[in-house]
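Visitor: What follows is a predicted protein model with its sequence.
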Amino acid sequence: MAELRKPWGGRFREATDRLVEEFTESVSFDRRLALHDIRGSLAHVKALQKAGLLTEEEAQRLSEGLKAIEREIREGRFKFRMELEDVHMNIERALFERIGPLAGKLHTGRSRNDQVATDFKLYLIDETRDILSLLKDLRQVLVAKAEAHLDVIMPGFTHLQHAQPVLFSHHLMAYYEMFTRDAERFREALKRLRISPLGSAALAGTPYPLDRELTAQELDFEKPAANSLDAVSDRDYALEFLFNSAIVMMHLSRLCEEVILWMSPEFGFIDLPDALCTGSSIMPQKKNPDVAELIRGKTGRVYGHLMALLTVLKGLPLTYNRDLQEDKEPVFDTADTVKRSLKLATLMVSGLKPRAARLRAAAEEGYTTATDLADYLVMKGIPFREAHEITGKIVAYAEEKGVKLWELSLEELRRFSESIEADVYEWLTVEGSVARRRTLGGTAPERVREAIASARRQLESENLP
């Protein structure tokens, strides 16, 4: 068997220091690109054959060798070696050991620079599709949960203070909208991901007549990259993936924060299945929403990965620099984190049980129908600013007495405005307050039903790209 040599070793008189090898290797993490690397190489073989750089027999032997290595990788039998630096050289060496010197022709017209960019994009296309599928699962569960609890009223909040009554379903559908925007961002990012770097070689293109349109088509890219310098140095697509992931995690964290608050005795709004919670090693009564807490915690991890790659890229001159090796670990960890978080969030929402009586009671606390009283006065011809002030005084009076607005007598209410009549009490119930918010996007039951029906139609027509 031929001696293991570096692909760039011809110019060097000394062996690489062991510490340098350990510091510069990437196969410990970029091995997850192996199947994508095989795909790119199979497409490159076709371009080499079309360009007359490989005979039909050579192309067939190379393709068969690559597919045999692919089977080994899929079956977990392939042995990655650190001394071969990266996933690309591991596969190239395995091909050499399988078919001999012919393997050396595979790298004709190709650099590891365009090779890794191609692999990385193929990987991110797959990860993006996985995340889109998981986002759809979560959105479907949110819609189902909203539809199942259309009669539950809860307090809406601003500044974490009781504001106005809303439907619990309306609150859940707000998260549906957030995660729908997330899906849209990932779909749009696919357009920029599906531009092929293959054929750009090291940085300047190649003198061989390689058909870049062919390789782009073979790999399901929409078109080849227009500039070879940009193609090998661009990592905008990785940043965009990290940014989109950071927003998903932010939305998940907001949802988890509410789950954590709502499970506390002070709120008591919901319960979660025991299977999604953990206990305490010392306090037997504890039931902790650890899944929600960990998703909230992992959000910072994803934010950090975005900032790390932005920092790596901020001062890089064109084109390829070894700094770009630092692009993969943040992206790999982010993809793993987002997918696990989405799966668990879907389980959590699916198992979440609202405590309807407690939610309704909370909706009546904090004078949440005060705005309705002001609106009532407006309907009686009083300008809103004046109605706002009158209502504020009534709320202060009720607070002092320790009663709710509808517990004040008509005589007491009329002390503040003679425009108030007996029909005012119809405006002070939480059900009435919710029912009156009929504007598009409002919390009135018919509007929420429409939103749920629209979401179902959207989900049914939505195909994964």
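Guide: Here it is on my side, so go on.
Visitor: okay, CA-based contacts and neighbour counts for the rest of this
Guide: Fine.
Visitor: And stretch 268-287, what's buried?
Guide: 269-272, 276, 287 (16 or more other CA atoms under 10 Å).
Visitor: correction: stretch 328-342
Guide: 328, 330-332, 334-335, 337-339, 341-342.
Visitor: continuing past whichever helix or strand Phe332 is part of, what's the next helix or strand?
Guide: Using DSSP states H and E, Phe332 sits within helix 328-351. Proceeding N to C from helix 328-351, the next assigned helix or strand is strand 353-354, under DSSP H and E.
Visitor: Show me what that following strand is packed against.
Guide: Taking 3 or more CA pairs under 8 Å, 6 or more residues apart in numbering; DSSP states H and E as contact, the helices and strands that strand 353-354 lies on are strand 270-271.
Visitor: Identify each buried residue in the next helix or strand after the strand it packs on, please.
Guide: Sequence order places helix 290-313 as the next helix or strand after strand 270-271, per DSSP H and E. For helix 290-313, burial by neighbour count (16+ other CA under 10 Å) applies to 291-292, 295-296, 298-299, 301-306, 309-310, 313.
Visitor: Just name whatever secondary elements helix 290-313 is in contact with.
Guide: Using 3+ CA pairs under 8 Å, 6+ apart: helix 290-313 touches helix 236-263, helix 328-351.
Visitor: do you know which of those helices lies nearest Thr429?
Guide: Closest approach to Thr429 among those is made by helix 236-263 (23.3 Å; CA to CA).
Visitor: ok, and here's another one to check against it:
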Amino acid sequence: MAQLWGGRFTKETDKLVYNFNASISFDQKFYKEDIEGSIAHVTMLGKVGILTAEETEAIIRTLKDILSEVENGTLEISDEYEDIHSFVEANLIDRLGDTGKKLHTGRSRNDQVALDMRLYTRKQIKETDLELKELLETILKIMKENTETIMPGFTHLQKAQPITLAHHMGAYFEMFKRDRLRLHDIYERMNYCPLGSGALAGTTYPLDREYTAELLEFYGPTLNSMDGVSDRDYLIEFLSALSTIMMHLSRFSEEVIIWNSNEYQFVEIDDAYSTGSSIMPQKKNPDIAELVRGKTGRVYGALMSLLTTMKGIPLAYNKDMQEDKELSFDAMDTAKGCIALFNGMLATMKFNKDRMRKSANNGFTNATDAADYLVKHGVPFRDAHGIVGRIVLYCLDKNIAIDDMSLEELKAISPVFEEDIYDAISMETCVNTRLTIGAPSKKAMEDAIRKEEEYLSNDWKHE
């Protein structure tokens, strides 16, 4: 067992205890960040004169060789080592002898793992942001193509008022836009370098922490060494943001699942993103949407796990904090995969526009506009509400839409109605007279689309 801390101990660690304690099975995921951090640390040690130029050059060259060999598969990360830090350092020492042993000067595994996790999380935030941007571009394309595609808007899963598909998609655009803003906010707050914090109290070596932070593209070093090694707020915030992203994806997936049902038939999911039944040949199942909805729980679980782990930990580092990795890695991979797959499903989905339009017509979604018509002709709103309620009951009894009623039938319920009622309650009028900011009219949506295009063109600069 390759251990870097054996001097104090006289007995061999029990194998079961060793395996329980080891993290190599999952923290090998950030081998690149570990080597990147070590190169920056060694570069700084050379700058301040703790290492000679020859030692600095030899260690950096060998670290790059190790990275290259891991990536091309000639060097395998094995569970012979306790963690990824031990693997890298042991291989360095095997190749450089005493020079390799100087890598860890002025550094603890505590600030090393804090750095690795921060570097890895920072990279994941950037990658998640890019996935969300691609999803937003897909949503915006659908919005542009469907400013006149009328469909029912719902409350309580009941048809409420006519809207357009562009308007419906625009709601999700706003959600995922907020998700990106949360990621940007987390990035700004977390982008400080813990390396140089030592075990918890810094070090007596004359480290240049500002220089190390600069090499690793941080805004600067963390300002308290105890917090530097024990802070996982940024990871909790990221998991919280991922949970919100998954909640949005799950809501969207639920709608796709409903829209795909035989009763709605609003959408047709591409064959590549659906499956059939092993026994029922007529089925086309929305598997991707259902899996995204299901996997939301995994991401929530990672957030709750880390919150629970961190709630009772005194300062500074404690081994409990090793539990920040496995579920977090899974949540990061799950969220990115779900965004990408959902985007693929959405981009290839066909919308049954005629079906959407008929659904809006047959759902009394223009009832509010009929009441507004009466109000504009002097009828008090509460009375107008009651009149239209009687009209709806009449239509239900006759199995017709309000638009199908003759003027005589309408006048029998209220003499206020005139021929212009039909134009007033047409789907186009119901939608396009709603001109306020954020409303579904073609004009309001075109204004919104211009703003969303501007937002996407002014992209986040995080370097």
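Guide: Noted; the coordinates are in hand. This one's a predicted model, so the numbers in the text were calculated from it and none came from an experiment.
Visitor: quick one on the thing from earlier: can you list the helices and strands packed on helix 290-313 of the first structure in CSV and add distance to Asp119 of the first structure?
Guide: What follows is those, written out as CSV (distance: least, CA to CA, whole Å):
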stretch, distance to Asp119 of the first structure
helix 236-263, 12
helix 328-351, 11
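Visitor: returning to that earlier point: looking at the buried residues of helix 290-313 of the first structure, spot the one nearest Ile452 of the first structure.
Guide: Closest to Ile452 of the first structure, out of all of the buried residues of helix 290-313 of the first structure and judged by CA to CA, is Ala292, at 25.0 Å.
Visitor: Per the alignment, the closest one pairs with which residue of the second structure?
Guide: With TM-score structural alignment as the criterion, Ala292 of the first structure lines up with Ala289 in the second structure.
Visitor: okay, the buried residues of stretch 328-342 of the first structure in a markdown table with distance to Glu364 of the first structure next?
Guide: Listed next are these as a markdown table, based on distance: CA to CA, whole Å:
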| residue | distance to Glu364 of the first structure |
| --- | --- |
| Lys328 | 52 |
| Pro330 | 47 |
| Val331 | 47 |
| Phe332 | 47 |
| Thr334 | 42 |
| Ala335 | 43 |
| Thr337 | 39 |
| Val338 | 38 |
| Lys339 | 39 |
| Ser341 | 34 |
| Leu342 | 34 |
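Visitor: Tell me which two of these sit farthest apart.
Guide: The largest separation in those, counting by CA to CA, is between Lys328 and Leu342 at 21.1 Å.
Visitor: For His230 of the first structure, which three-state class applies?
Guide: No His there; residue 230 of the first structure is Asp. Secondary structure, DSSP: H, G, I helix; E, B strand; the rest coil: Asp230 of the first structure is helix.
Visitor: whoops, I mixed them up, Tyr219 of the second structure
Guide: Tyr219 of the second structure ends up coil, using three-state DSSP.
Visitor: That one touches Tyr192, doesn't it?
Guide: Yes: using CA atoms under 8 Å, Tyr219 of the second structure is in contact with Tyr192, at 5.6 Å.
Visitor: Please enumerate the shared neighbours of the two.
Guide: Ala213 (CA atoms under 8 Å, 6 or more residues apart in numbering).
Visitor: ok, Ser414 of the second structure to Ala367 of the second structure distance?
Guide: Ser414 of the second structure sits 14 Å away from Ala367 of the second structure when distances are taken as CA to CA, to the nearest Å.
Visitor: which residue ranges form the strands in the first structure?
Guide: 153-158, 161-167, 195-196, 223-224, 270-271, 353-354 (DSSP state E).
Visitor: Kindly reformat the ones you listed as JSON lines containing distance to Phe29 of the first structure.
Guide: Below are the strands of the first structure laid out as JSON lines (distance: least, CA to CA, whole Å):
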{"stretch": "strand 153-158", "distance to Phe29 of the first structure": "45"}
{"stretch": "strand 161-167", "distance to Phe29 of the first structure": "47"}
{"stretch": "strand 195-196", "distance to Phe29 of the first structure": "23"}
{"stretch": "strand 223-224", "distance to Phe29 of the first structure": "27"}
{"stretch": "strand 270-271", "distance to Phe29 of the first structure": "40"}
{"stretch": "strand 353-354", "distance to Phe29 of the first structure": "41"}
